[in-house]
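*Asks:* need a structure here:
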Amino acid sequence: MTSIAAFMAAMIATPSSAHDGHIVDLTTEQQIALNIYEDIIGFRTARGHSQVPAMVTYLTAWLKDEGFADEDIMVTDYDSAGEPTQGLVVRYRGDGLSGRKPIVLLAHMDVVDALPEDWERPPFELIFEDDYFFGRGVMDNKFGVMNLTQTFLRLKREGWTPNRDLYLVFSGDEETGMVSTRAQAQWVAENVDPEFVLNSDAGGLALSNDYTPMAMRVQAAEKTYATWELTITNPGGHSSRPRSDNAIYELAEALGRIQDYKFPVRATDLTRSYFAALGQTVPGELGEAMQTFSQNPKDVDAIATLQANPETVGTLGTTCIATMLRGGHAENALPQSATATVNCRIFPGEGAAATEGTLRELTGNADIQFKLITDVTESPESQLRDDVRAALAKSLQARWGQEIPIIPYMESGGTDGMHYRTLGYDTVAIGGAGSRPQDMFAHGLNERMYVDAFLNGLDHWVIMLKELAGD
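*Replies:* This next block holds a predicted model:
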């Protein structure tokens, strides 16, 4: 691995914000990447702050400065649940000598919000500390935005011309309504019609406890994303005159039943092959459970081990979890309503309607109103093409100096990729970074990126694109 000691020695300041001192001994490309990374972390591109357009303006300035023509940069405006956002599409013109269709590369510019009072460090400032970068989006997905942007800038400076067109497609509300995502996917289908789509927003290297690479994970399928609001209403009254029926208590009882329920265990060829391969690299009880489940998906002990681990529970079937709660209207009044938001990640083939039916049955309360608040997309599985696999293997060998297993898997979360799969395009996610399971804090507090993984990932897309679109 790249020595972190040299990088740490180059940081001339404490405490360790990238702005507190200057960074020396970085290559020009590393410095540019770090500058972009630091700046875009500073945009609070979360719902309610309307900063995606400012980030788009920032990125387009970089691209134009490096010679991308106005006609090859498209900024699109969208309304996402009453808030303005934007999408960005950038065309890297090829010479067309290959006669092959374009390649589309995905990332999203928005983030899940982070409350500064909850974090140990300022979430919208890039902080360097203990071999890590900290900040909202350092993993999900501003590393991907930076990584693809600096790749286009670098290739342009090198004077490289691809043998087919390449497109960056950055969405503005992937974490919420996906309005920009859906519109961009449709535009791509109608105007670009790529040969395939590569996504920066998932996949990546699985690192061991000592940061050595275990396997390259390739997202080839996604669970269906669906969210319901569960609401119960009540006449209410004065808090000094309690009633036997109480909206908050009734809703809490229903949520407890959902909490206790485990959806049926499911297994497909993709999930079983994923566990079989990854289980060979994961030590201890977890690795043994992966291999056992791959051979016998009904093994009770293996299922219990995998369901107890946040990294693997979502691969075994549908999961539903309460994520938001509101109720009551005054401290001295009985609640007239209580609402919980329940987010489900639905195993392929089960469907949102069947999942809602299960939730209704679980709550056991006909008075609870169910409202589906997401536009549900159910997407097919994609294939990892031979040319993409070969290019990925070359990137890994060049960056790590060793052969690393490449393992397709099903994503428990959701990404822009689902909408391109639904339109018929093979879409795989092969993010350039890596992380250990214990370092995954996307959507949570103190999101982090291991600095070596950051530096190592900067060559990822350069190698990939030269292999897939070079002479």
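*Asks:* going forward, measure contacts and count neighbours with C-alpha atoms only.
*Replies:* Fine.
*Asks:* Let me know how buried the residue nearest to residue 108 when sequence neighbours are not counted is, in neighbour terms.
*Replies:* Of all residues not flanking residue 108 in the chain, residue 171 sits nearest, at 4.6 Å (C-alpha to C-alpha, 6 or more residues apart in numbering). Residues near residue 171, counting by other C-alpha atoms under 10 Å, number 29.
*Asks:* Isn't residue 171 up against residue 105?
*Replies:* No: look at residue 171 against residue 105 with C-alpha atoms under 8 Å: they stay out of range, at 11.1 Å.
*Asks:* What segments of the chain are helices?
*Replies:* 4-10, 28-41, 52-65, 142-157, 179-191, 247-260, 269-278, 284-295, 300-307, 352-363, 386-400, 417-422, 451-457, 460-469 (DSSP state H).
*Asks:* and this one, so I can compare the two:
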Amino acid sequence: MGRVAAAVARLEAEPFPARLNGGVSGLLAYLAPAVPFGKRLVFANQWLFGPLIQKSLAATPSGNAALRTTTAPTIIRGGDKDNVLPSGATATVNFRLLPGDSVGAVVRRVKEIINDPLVQVKIVGAGRAASPVSGTDNAAFATLTRTIKSVFPQALVAPYVVVGTTDARAYASLCPQATYRFMPLLMDQAAIESLHGTNERLHPSAYQEVIRFYAALIKNLQ
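*Replies:* Predicted coordinates for the structure are as follows:
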């Protein structure tokens, strides 16, 4: 169990490299015109300020998850009795791949980091790469933007990486360059933290906005 635990500890100590071109770059480019001059200068020159941007984003869990393939140990198993040495031990580590990283590349890096011939590494299930990054220079994104602005005029519309798994991945093969994940809700931090948790809820006014959004989207797509 100690050997497996050490392998997991090494994986957590060496996160995958941070990259802006996994989706964050597009977000910053869209936000640049709306931010103060100092930030606009930084966002518009990512080739120069890339390390600074990555350091700033990596300081928060959500920002860090948008920059790299994430490493999250979720299950560890070993012995059954406190006075009997286990005959074996296993650990399950979940990797949420950043667009551009492959399953094979992740496995190779994991083996290099663990660097222990007595620890076997194998994929649980099929393994799945991230969905392709959808474009923003097409009619579909323009329609989505127009609809969002009509219901939420105060919002800045920009592409972003959805770090969670959604049903949209099932449609990636049908629309590889135009599959968008969007939730028409205005949420504060408390509402965000309640997702998939105790007392997860939706305010009645937000429910009405969801209906307004989808009604407007259907009309704009006709």
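*Asks:* just to revisit the earlier point, can I get the helices of the first structure in TSV including distance to residue 437 of the first structure and mean neighbour count?
*Replies:* Shown next, in TSV, are those (distance: least, C-alpha to C-alpha, whole Å; neighbours: other C-alpha atoms under 10 Å):
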stretch	distance to residue 437 of the first structure	mean neighbour count
helix 4-10	20	14
helix 28-41	22	19
helix 52-65	29	17
helix 142-157	18	23
helix 179-191	28	18
helix 247-260	24	18
helix 269-278	13	20
helix 284-295	12	20
helix 300-307	14	17
helix 352-363	28	16
helix 386-400	19	17
helix 417-422	23	24
helix 451-457	14	21
helix 460-469	21	20
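*Asks:* Relative to residue 324 of the first structure, which of these is closest?
*Replies:* helix 247-260 (11.4 Å; C-alpha to C-alpha).
*Asks:* Now do the contacts for the nearest residue to residue 397 of the first structure once chain neighbours are set aside.
*Replies:* Distances taken as C-alpha to C-alpha, 6+ apart put residue 403 closest to residue 397 of the first structure, at 5.6 Å, once the chain neighbours are dropped. Residue 403 of the first structure makes contact with 393, 396, 397 under the criterion C-alpha atoms under 8 Å, 6 or more residues apart in numbering.
*Asks:* From residue 459 of the first structure, how far off is residue 403 of the first structure?
*Replies:* Residue 403 of the first structure sits 16 Å away from residue 459 of the first structure, going by C-alpha to C-alpha, to the nearest Å.
*Asks:* just residue 84 of the first structure next, same as before
*Replies:* For residue 84 of the first structure, the distance to residue 459 of the first structure - C-alpha to C-alpha - is 34 Å.
*Asks:* higher neighbour count, the two?
*Replies:* residue 459 (21 against 18).
*Asks:* With distance to residue 74 of the first structure as added columns, please give the helices of the first structure in a markdown table.
*Replies:* What follows is these, written out as a markdown table (distance: least, C-alpha to C-alpha, whole Å):
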| stretch | distance to residue 74 of the first structure |
| --- | --- |
| helix 4-10 | 36 |
| helix 28-41 | 19 |
| helix 52-65 | 9 |
| helix 142-157 | 15 |
| helix 179-191 | 11 |
| helix 247-260 | 45 |
| helix 269-278 | 37 |
| helix 284-295 | 45 |
| helix 300-307 | 44 |
| helix 352-363 | 35 |
| helix 386-400 | 27 |
| helix 417-422 | 19 |
| helix 451-457 | 27 |
| helix 460-469 | 21 |
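*Asks:* Out of those helices, flag the one nearest residue 378 of the first structure.
*Replies:* Among those, helix 417-422 sits nearest to residue 378 of the first structure (C-alpha to C-alpha), with 7.2 Å.
*Asks:* and the closest one, how far from the second structure on average?
*Replies:* Helix 417-422 of the first structure, aligned to the second structure and superposed, deviates on average by 2.2 Å (mean C-alpha distance after the TM-score superposition for the first structure).
*Asks:* what span of the second structure lines up against that helix?
*Replies:* Using TM-score structural alignment, the residues of the second structure aligned to helix 417-422 of the first structure are 168-173.
*Asks:* Alignment lookup: residue 344 of the first structure to the second structure.
*Replies:* In the second structure, residue 344 of the first structure lands on residue 95 (TM-score structural alignment).
*Asks:* So which of the contacts of residue 403 of the first structure is the closest to residue 408 of the first structure?
*Replies:* For the contacts of residue 403 of the first structure, the residue nearest residue 408 of the first structure by C-alpha to C-alpha is residue 393; the value is 13.2 Å.
*Asks:* do you know how far that closest one is from residue 463 of the first structure?
*Replies:* As judged by C-alpha to C-alpha, residue 393 of the first structure and residue 463 of the first structure stand 10 Å apart.
*Asks:* before we move on, what about residue 317 of the first structure?
*Replies:* 36 Å.
*Asks:* Same check on residue 31 of the first structure?
*Replies:* Residue 31 of the first structure is 19 Å from residue 463 of the first structure, by C-alpha to C-alpha.
*Asks:* if we can go back for a sec, now distance to residue 309 of the first structure too, for the contacts of residue 403 of the first structure, in JSON lines please.
*Replies:* Output for the contacts of residue 403 of the first structure, formatted as JSON lines (distance: C-alpha to C-alpha, whole Å):
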{"residue": "393", "distance to residue 309 of the first structure": "29"}
{"residue": "396", "distance to residue 309 of the first structure": "27"}
{"residue": "397", "distance to residue 309 of the first structure": "30"}
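*Asks:* between the residues you listed, which is nearest residue 237 of the first structure?
*Replies:* Closest to residue 237 of the first structure, out of all of the contacts of residue 403 of the first structure and judged by C-alpha to C-alpha, is residue 396, at 64.7 Å.
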